[in-house]
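> My questions are about this predicted structure, shown below with the sequence.
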Amino acid sequence: MHMLPVVSGIMSLRWESLRSEDVGAWAALVDAAEIVDKTGERYDAGDLAEQLGDSLVDVEGGTRAVWDGDVLVAVGLLRCGPSGDPSHRMFFEGVAHPAYRRRGVGRELTRWALQTAPRLSEARYPGRPVELHVDVSERNPGKAALFEHEGYTPQRWFFVMRRDLADDVPDVAIPEGIRVTGFDFAYDAEARDVRNESFADNWGSARQTEESWRQGYTGTRSFRPDLSFLAIADAQVAAILLTHYFEADTVATGHREAWISTIGTLRAWRKRGVAGALMRATLTEAKTQGFSRVMLVVDTDNPTGALSLYRAAGFVEEHKHSRYVREF
C-alpha cells in the first residue's frame, strides 16, 4: 500500500543533487508514479544505481533530487549523448510524485534542465549544437502539456509493443548462409559495429562508443545474453538482437517480461528474413524459460520496415509515446 505524503508548499522543498544512497527512495518514487502513469517502466534500486554510475551522467551537476523532509518527491536527470556529431542529443528524465503534481515542481525541474543542459554540453562537446530530448507517454497528457509550454515540440512517435507467449511461436526459416547463435561476448565489439552501422539512418540515433555500449547495452545488470542472439555469416556478425529483463516488473506485476532493446541487421542482409530468425530464437527461448511476454519499442516511421516485421511475429501495439525535443 502506498501512503500519500502530506504535501508541503514548493518553497519549503529541498533541492539537491542525487546521491548514491538515494536510490532506494528513488525506486519508491518511480513505483508511486507508475501506479498513475502506467507506462510499463519500473526500476529497482540496483537499476537506478547503475544509471548514476553511467559516465554520461554528471551526478553533481546534472541531477536534482527534490525532498519534502525525508520523502523524495521528484527527480530530474540529464544524460549526455555519446557523440556531438552532427549535434549533441541529450536526454532529460524526470518524475514527480502524483501528490506533488500541478504544484510547480515539474515546471521547476523542467526549467532547471533547460538552464543546465547547454552548460553540460559545452563542457563535453564545445561548440556543438544541442538538442534536449524527453519521452512522453500518451497516458500522461499533463506531462505533454508541461513540455509544450516550455517550448518543446513532438518530433517522433513510438509504439510500445507486446507479444504474449501463451500463443505458439511459428517456425521461421533461417536464411541460407546464416547461422543463428546465442550471444557470445567474443563478438561484443563486432556486435557494436553492427548496431552502429544498422542504426546509422535511424532518427535520433548516435554512434555508441565502447564505453557507452558497455554501460547502456551489454554491460548492464539487466542484459540477458541467454535471450540475445547473433546471426553469423562467413564468421562475421550480420545481425544482432539484444534482450533485457527488469526484475522490478515481475515484483510489481507477477509477470516475467523480456524487453528486446536492439535489433540491427547489416544492409547487405536486410529483407532476407535474418531479423525474423533472430526474433523467433528469442521468443522461443523466452517461452521455454517461462516468460509471460516479450516487449519492445519501435519508431512508427522506422525506415527499415521494422513495424511490419514485429506485427508479423505476433506483436501488438500496447500504447504509444512521443519524443519531445527542444533545440538550443
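Looks like it arrived, so ask away.

> Only C-alpha atoms from now on, for both contacts and neighbour counts.
Fine.

> Centre-most residue in this protein?
residue 261 (7.8 Å; Cα atoms, centre = their mean).

> Quick check: that one touching residue 246?
No: look at residue 261 against residue 246 with Cα atoms under 8 Å: they stay out of range, at 12.0 Å.

> And the strands in the chain?
14-16, 63-68, 71-79, 88-96, 130-137, 153-164, 179-182, 229-233, 236-245, 257-265, 293-299, 316-327 (DSSP state E).

> Redo the ones you listed as CSV? Include distance to residue 172.
Shown next, in CSV, are the strands of the chain (distance: least, Cα to Cα, whole Å):
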stretch, distance to residue 172
strand 14-16, 53
strand 63-68, 46
strand 71-79, 39
strand 88-96, 37
strand 130-137, 33
strand 153-164, 16
strand 179-182, 12
strand 229-233, 14
strand 236-245, 16
strand 257-265, 17
strand 293-299, 17
strand 316-327, 19
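
> Out of those strands, which gets nearest to residue 199?
strand 257-265 (7.0 Å; Cα to Cα).

> Packing partners of that closest one?
helix 188-198, strand 236-245, helix 274-288, strand 293-299 (3 or more Cα pairs under 8 Å, 6 or more residues apart in numbering; DSSP states H and E).

> residue contacts, residue 29?
72-74, 95-97 (Cα atoms under 8 Å, 6 or more residues apart in numbering).

> okay, pairing it with this:
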Amino acid sequence: MYEEPTSLTWRPLTRGDAKVSADLLNAIETVDEIGENYTEEDTLQELIDPYADLERGSLAAFDGDVMVGYMKVRYKPSAEEVHRVFLDGGVHPDHRRRGVGTVLVEAGVAAAKVLHALHHPTRKLVVDVHKGEHIAGVADLVGSRGFTPVRYYQRMEHPLDGALGDAAIPDGLRVEPWSEQNDEDFRLIRNESYEDHWGAVPMPVDLWQNKITNQTFQPSVSFLLRDVANGAPVGMLVTMCWEADTVATGVRDAHFMLIGTLRGYRNRGAAGALIGHALRAAADQGYHRASLSVDSANPFGAFGIFEKAGFTPKMRYVRWALEA
C-alpha cells in the first residue's frame, strides 16, 4: 500500500481546481517540453470529462495552496474483451524524486480497479499511461510498478510557409466544412473508421462534445468527405488549436486530431486529399504549422500517407500498459 508524503495535503480533484491544475501543467511544461500549455478553460474541460470520476478516480497533492502533483483516471464508455483505463498525471519539477509520483501511480492503479469494477467488471482490465519518451524518470517510475511499453506514437509536423502540394479531391467525392448540421456525420465516421484502430472505442455524444467540439475545436479547418453518388459521408478530418500554445510559442498550430476514412474508400487517395485540403485551409487562415500524432504500428499505412503529405517526425511517445 502506498504512503502519502506527510508534508503535503492530499485530496481528490474537483472542478474548482482548474486554475491550479493549469499552473501545475504549465510548470511541468517548462521542464518536460512536450509542447503542451494550458489555460484554466483547458483544464476545466478535462475536469468535467463525463468519464472521469473525480471522487473515485483522482488524487492531487498540495503544498499549501499550490498543486504539486495529480493523477486522474478515465474509464471507457464501452469495452469488448478489454477495458483500457487511461491514467494521466504529473509532478511539479520542484517536487520530483520525493515519492510523490510513486504515490500517484499506485493510487491511479487502485482507482482504475475501482472504476473498472463499477463499469466493466466482466472485462479484462488494462491500465494505460501515455508519456513523451524523453521525459526523465517516467520509464523508471512506471516500469517499477509493472508497466511495460506496448505501443509508440509519433508526433509529426508540417510547416505551412512553403509548398503544400496537391489538394485535389478524388473523382466521385466532395468535401464540405464542419457545420452543426453535419456534426453527427463527423462523429459517426470517426467511430466507424476507428473500429480497427488499436485501443479505440466508439465516442458517445457526451464524450464527443467534451473532447472534440470544445473551445479548442477549429470548425473552419475541419472537413467531411461525401460520396457524390449517394451523399453518404465517407471520411473526416478534425482540427484543434490550443490558444495557450500560441501565446507561449508564437506558433499557431493546426493540430489534426482525427483523420479517418471508411474501409471501402481507403487506398483511393481520399485521406491524402483531405489532408492536403486541410493544409491549404490552415495556411490560408494564418496557421504557421500543422501537426498530428500517429500510431507507429498503424497497419493502414498512415505514417507513409503523412510523410507523403510533407509531415516529418518530431517527438515520440510511449504507451505503457499494466494488466491489472
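Received it, and whenever you're ready, just let me know what you need. What you see is a predicted model; the values in this text were computed from it and never measured.

> before we move on, the earlier item: which pair of the contacts of residue 29 of structure 1 spans the longest distance?
It's 72 and 95 that sit farthest apart of the contacts of residue 29 of structure 1, by Cα to Cα, at 10.6 Å.

> so what corresponds to the residue nearest to the centre of structure 1 in structure 2?
The alignment partner of residue 261 of structure 1 in structure 2, by TM-score structural alignment, is residue 257.

> which of the helices and strands packed on strand 257-265 of structure 1 is buried the deepest?
strand 236-245 (a mean of 24; mean count of other Cα atoms under 10 Å).

> That one corresponds to what range in structure 2?
Per the alignment by TM-score structural alignment, strand 236-245 of structure 1 matches residues 232-241 in structure 2.

> what's the answer for stretch 47-61 of structure 1, then?
The aligned range for stretch 47-61 of structure 1 is 42-56, by TM-score structural alignment.

> So what touches the matching stretch?
12-15, 17-19, 21-22, 72-77, 111, 114-115, 206-207, 210-211, 214-215.

> Buried only: go through these for me.
For the contacts of stretch 42-56 of structure 2, a burial check counting by 16 or more other Cα atoms under 10 Å picks out 12-14, 17-19, 21-22, 72-76, 111, 115, 207, 210-211, 215.

> would you turn the helices and strands packed on strand 257-265 of structure 1 into JSON lines with distance to residue 323 of structure 1?
Shown next, in JSON lines, are these (distance: least, Cα to Cα, whole Å):
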{"stretch": "helix 188-198", "distance to residue 323 of structure 1": "21"}
{"stretch": "strand 236-245", "distance to residue 323 of structure 1": "22"}
{"stretch": "helix 274-288", "distance to residue 323 of structure 1": "25"}
{"stretch": "strand 293-299", "distance to residue 323 of structure 1": "10"}
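
> Which among these is found nearest to residue 137 of structure 1?
strand 293-299 (12.1 Å).

> Specify the angle between the closest one and strand 236-245 in degrees.
120 degrees (axes from the mean of the first three to the mean of the last three Cα atoms, to 10 degrees).

> Once aligned, what mean separation remains between strand 293-299 of structure 1 and structure 2?
Compared with structure 2 after fitting, strand 293-299 of structure 1 has a mean deviation of 0.5 Å; criterion: mean Cα distance after the TM-score superposition for structure 1.
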